[in-house]
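1. the sequence and its predicted three-dimensional model are supplied below.
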Amino acid sequence: MIAMILAAGFGTRLRPLTDRIAKPALPLPGTTLLECNLALAARAGATEVVVNAHHLPHTVARVAREAADRLSLRLHLCFESGAILGTGGALVAARPLLDRGAPFLLLNGDVLTDLDPRRALDAHLATGADTTMVLRPMPKGADFAPVEVDARGNIARIAGLGREAQVAEELRSFAFTGIHVLTPAIFETLPADGASCVNRAGHVGLIRAGRRVSAHVEEGGRWSDVGTPERYLEANLDLLEGRYRLPSVSGFQMSAGIVVAEGASIEDGASLVAPSYVGPGVTVRAGAKVGPRAVLHEGCVVEGEVVEAVVPPGGLVSRGRTVRSAIA
């Protein structure tokens, strides 16, 4: 089976982090967002994966190559030049790789989740649907565009688009997880050229054509759209404390203790408090205080204090400075 990971977006809400690193390539303790999604695809049975790239494509390509090699996945990279193609246009560009007359997975590369796509794949095969979207109960206060599902488990509308409202029809609203099970039918409603949205053009087009777009609802597990600094901080700290049940990635498993990666330097007189993660090439100077709940990513230098916080790659926390409940 083949899967595709969408990794071309700009990540504007995460600037300035995403001015240097594409959002799917952002690091997490011992891994990256992109590697977590590649691992989910592999757990679902994928042996090949397509990753598209547009913004800072070299950072996406590097992470994808390293992770695919660790996971024994055959990797296909699709570089988008010029205007970004969107989720639908990216699929069309990769159609020669994906259109094999069989279902394939599509995952958003900027989502962190421990949901198992195998369950969605099994449900899709059981229903015989043209496409399946993996949904979750709508979080309280969330502003996600609703996906409305009828009593038969079919999707009627996405963000208000799709089937016309039926008298006395009861629809339930859910949030979309960014995980799809698709068949080549999706290409029938996507524009052949240019940018498009797989949800609003692809799935909605199938709904309007009377085709079956099925809902697979996951009640449990953890899921986060890592699209803001607050959610990126939360994702790092949640992984630090083992709150996600993820497939093993990078040969690394987080625990509640202190993890110091190879190549890190901890000077005498530095203080580390669990749980903390010290990445490769990190330097913690004498007198520095790290933790609890601190994540220090590759190549950063800490001279001051880091508590419930993340220091991104190459960051510096100078002497006398304290970073608390924030990204440095």
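-> Great, that's in hand.
2. from here on, contacts and neighbour counts on C-alpha atoms
-> Fine.
3. three-state assignment of residue 63?
-> Under the three-state scheme (DSSP: H, G, I helix; E, B strand; the rest coil), the conformation of residue 63 reads as helix.
4. distance between stretch 116-135 and the chain's centre?
-> In this view, stretch 116-135 has its centroid 19 Å away from the chain centroid, taken as CA atoms, centre = their mean, to the nearest Å.
5. now the end-to-end length of that stretch.
-> 12 Å (CA to CA, to the nearest Å).
6. list the buried ones in that stretch?
-> Buried residues in stretch 116-135, defined by neighbour count with 16 or more other CA atoms under 10 Å: 116-118, 120-121, 123-124, 127, 129-135.
7. which pair of those spans the longest distance?
-> Among these, the pair separated by the greatest distance (CA to CA) is 116 and 130, at 20.1 Å.
8. quick one, what contacts residue 124?
-> 131, 132, 181, 214, 216 (CA atoms under 8 Å, 6 or more residues apart in numbering).
9. assess the claim that residue 94 and residue 79 are in contact.
-> No. With contact defined as CA atoms under 8 Å, residue 94 does not reach residue 79; the gap is 10.1 Å.
10. so for this structure, the centremost residue is which one?
-> The C-alpha lying nearest the average C-alpha coordinate of the chain belongs to residue 111 (CA atoms, centre = their mean; 2.4 Å).
11. now that one, nearest residue through space, not along the chain?
-> Sequence neighbours aside, residue 225 is the residue nearest to residue 111 in space, at 4.8 Å (criterion: CA to CA, 6 or more residues apart in numbering).
12. and here's the other structure:
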Amino acid sequence: MNISGMKAMVLAAGLGTRMRPITDTIPKPLVKVAGRTLLDRALDALEEAGVGSAVVNVHHLGDQVVAHCAARAHPRIVVSDERERLLDSAGGIVKALPLLGSAPILLLNADTFWIDSDRSSLASLAGGWDASRMDMLLMLVPVGDTTGHGSKTDFVIDADGRLARAKGDPTGLVYAGAAIIDPAIFAGVTPEPHSLNLYFDRAIEKGRLYGQVMDGHWITVGTPGAIGEAEAAIRMRQPAPA
């Protein structure tokens, strides 16, 4: 699939409670790591992959996120406003569907990012999409290629790329907060608060949840203490020019 024609959604409406006290005054997507906001790191990845349009949802301290998005030229951003009611991951997508259309959606979390080893991981993900077999294609990463995550795994993958829940299996992989989703899975669903995990499980039951392992290092920033760890990981993999 050609990524340049895709629309993306960045989930940026969370409360960021584990990041307090920083998030008492700054929404988590605008927390800076090595001088760049988490939201901009997600949008940078989209821009570098050639995505021209993105929807960003907002809730906690949403005015700040709206203003930040307005100051950015690329990708073109449309805001999905959840300031009155937080809808969780799946509910937020459902509310934004009129802005996203019926083609497969590229989904990113605003509180994780990665450093690609070579080619854009998002472009590679798009290249792996097969609508005939898949309802969702998740970007995955080995635990050893993460910073800030710990040892928990999310999914195990078979030889064909089909996923099942890891259920504590230490050989499993971590969901890297990026996915391609067929919006048809939300047919008839209303924008009520609910989690994307429900759709992961439904797709597993149908044999239509697939994964692709990224080539790079993935970073999650969940607490104030994780900022320093993330910055150290960036320095290690992106040394300053001489």
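-> Received the coordinates, thanks. Predicted model, so just to flag it, every value in this text is computed and none were measured.
13. TM-score of the superposition?
-> Here the superposed chains carry a TM-score of 0.84, computed using TM-score structural alignment, normalised by the length of structure 2; 230 aligned residues with a CA RMSD of 2.7 Å.
14. which among the buried residues of stretch 116-135 of structure 1 gets closest to residue 41 of structure 1?
-> Sorting the buried residues of stretch 116-135 of structure 1 by distance to residue 41 of structure 1 puts residue 117 at the head of the list, at 7.2 Å, by CA to CA.
15. mind checking what secondary structure the equivalent of that closest one over in structure 2 has?
-> Counting by TM-score structural alignment, residue 117 of structure 1 corresponds to residue 122 in structure 2. State at residue 122 of structure 2, reduced to three classes by three-state DSSP: helix.
16. separation between residue 122 of structure 2 and residue 216 of structure 2?
-> Distance from residue 122 of structure 2 to residue 216 of structure 2, counting by CA to CA: 11 Å.
17. repeat that for residue 189 of structure 2.
-> Applying CA to CA, the value for residue 189 of structure 2 to residue 216 of structure 2 is 35 Å.
18. of those two, who's got more company?
-> Here residue 189 of structure 2 and residue 216 are set side by side on neighbour count (other CA atoms under 10 Å), and the busier one is residue 216, at 18 against 11.
19. my read: that one touches residue 124, true?
-> No. Counting by CA under 8 Å, residue 216 of structure 2 stays clear of residue 124, with 11.9 Å between them.
20. the longest strand anywhere in structure 2 vs structure 1, average distance?
-> In structure 2, taking DSSP state E as the definition, the longest strand is strand 173-181. By mean CA distance after the TM-score superposition for structure 1, the fitted strand 173-181 of structure 2 averages 0.7 Å away from its aligned residues in structure 1.
21. next helix or strand past that strand?
-> helix 197-206 (DSSP states H and E).
22. what sits up against that following helix?
-> So helix 197-206 of structure 2 is in contact with 135, 136, 163, 164, 185, 209, going by CA under 8 Å, 6+ apart.
23. so where is the helix or strand following it in structure 1?
-> Taking DSSP H and E as the definition, the helix or strand that follows helix 197-206 of structure 2 towards the C-terminus is strand 209-213. Aligned by TM-score structural alignment, strand 209-213 of structure 2 corresponds to residues 213-217 of structure 1.
24. out of the buried residues of stretch 116-135 of structure 1, which sit inside strands?
-> Of the positions in the buried residues of stretch 116-135 of structure 1, 131, 132, 133, 134, 135 sit in strands, assigned by DSSP E.
25. could you pull out the helices for structure 1?
-> Under the criterion DSSP state H, structure 1 contains helices at 33-43, 57-70, 86-93, 95-98, 117-127, 204-208, 229-240.
26. winner for burial among the ones you listed?
-> Comparing the helices of structure 1 by mean neighbour count (mean count of other CA atoms under 10 Å), helix 33-43 ranks first with a mean of 25.
27. after superposition, how close is it to structure 2?
-> Relative to structure 2, helix 33-43 of structure 1 is 1.0 Å off (mean CA distance after the TM-score superposition for structure 1).
28. pull the distance from that helix to the chain's centre.
-> In terms of CA atoms, centre = their mean, the gap separating the centre of helix 33-43 of structure 1 from the centre of its chain is 8 Å.
29. quick one: contacts for the aligned partner of residue 83 of structure 1 in structure 2?
-> In structure 2, the residue equivalent to residue 83 of structure 1 is residue 85, according to TM-score structural alignment. The contact partners of residue 85 of structure 2, taken as CA under 8 Å, 6+ apart, are residue 59.
30. counterpart of residue 179 of structure 2 in structure 1?
-> Following TM-score structural alignment, the counterpart assigned to residue 179 of structure 2 within structure 1 is residue 180.
31. and its match, what is it in contact with?
-> 105, 106, 107, 131, 132, 133, 134.
32. now check the fifth one against structure 2: what is it aligned to?
-> By that I understand residue 132 of structure 1. When the structures are aligned by TM-score structural alignment, the residue of structure 2 matched to residue 132 of structure 1 is residue 137.
33. okay, that match and residue 108 of structure 2: tell me how far apart.
-> Applying CA to CA, one obtains 12 Å for the distance of residue 137 of structure 2 from residue 108 of structure 2.
34. setting the sequence-adjacent residues aside, check what's closest to residue 139 of structure 1.
-> The shortest distance from residue 139 of structure 1 to any residue that is not its chain neighbour, by CA to CA, 6+ apart, is 7.6 Å, and that residue is residue 175.
35. tell me, how many neighbours does that neighbour end up with?
-> By the criterion of other CA under 10 Å, residue 175 of structure 1 has 20 neighbours.
36. wait, it sits on residue 141?
-> No. Counting by CA under 8 Å, residue 175 of structure 1 does not reach residue 141; the two are 11.7 Å apart.
37. may I have the residues that are in contact with the alignment partner in structure 2 of residue 235 of structure 1?
-> Residue 235 of structure 1 maps onto residue 230 in structure 2, with residues paired by TM-score structural alignment. When the contact criterion is CA under 8 Å, 6+ apart, the partners of residue 230 of structure 2 are 33, 147, 148, 219, 220, 221.
38. which of the residues you listed line up with contacts in structure 1?
-> Contacts from these that recur in structure 1, judged by both residues aligned by TM-score structural alignment, their matches' CA atoms under 8 Å, are 33, 219, 221.
39. any chance of a markdown table for these, columns distance to residue 50 of structure 2 and neighbour count?
-> As requested, those are exported to a markdown table (distance: CA to CA, whole Å; neighbours: other CA atoms under 10 Å):
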| residue | distance to residue 50 of structure 2 | neighbour count |
| --- | --- | --- |
| 33 | 23 | 17 |
| 219 | 22 | 23 |
| 221 | 25 | 24 |
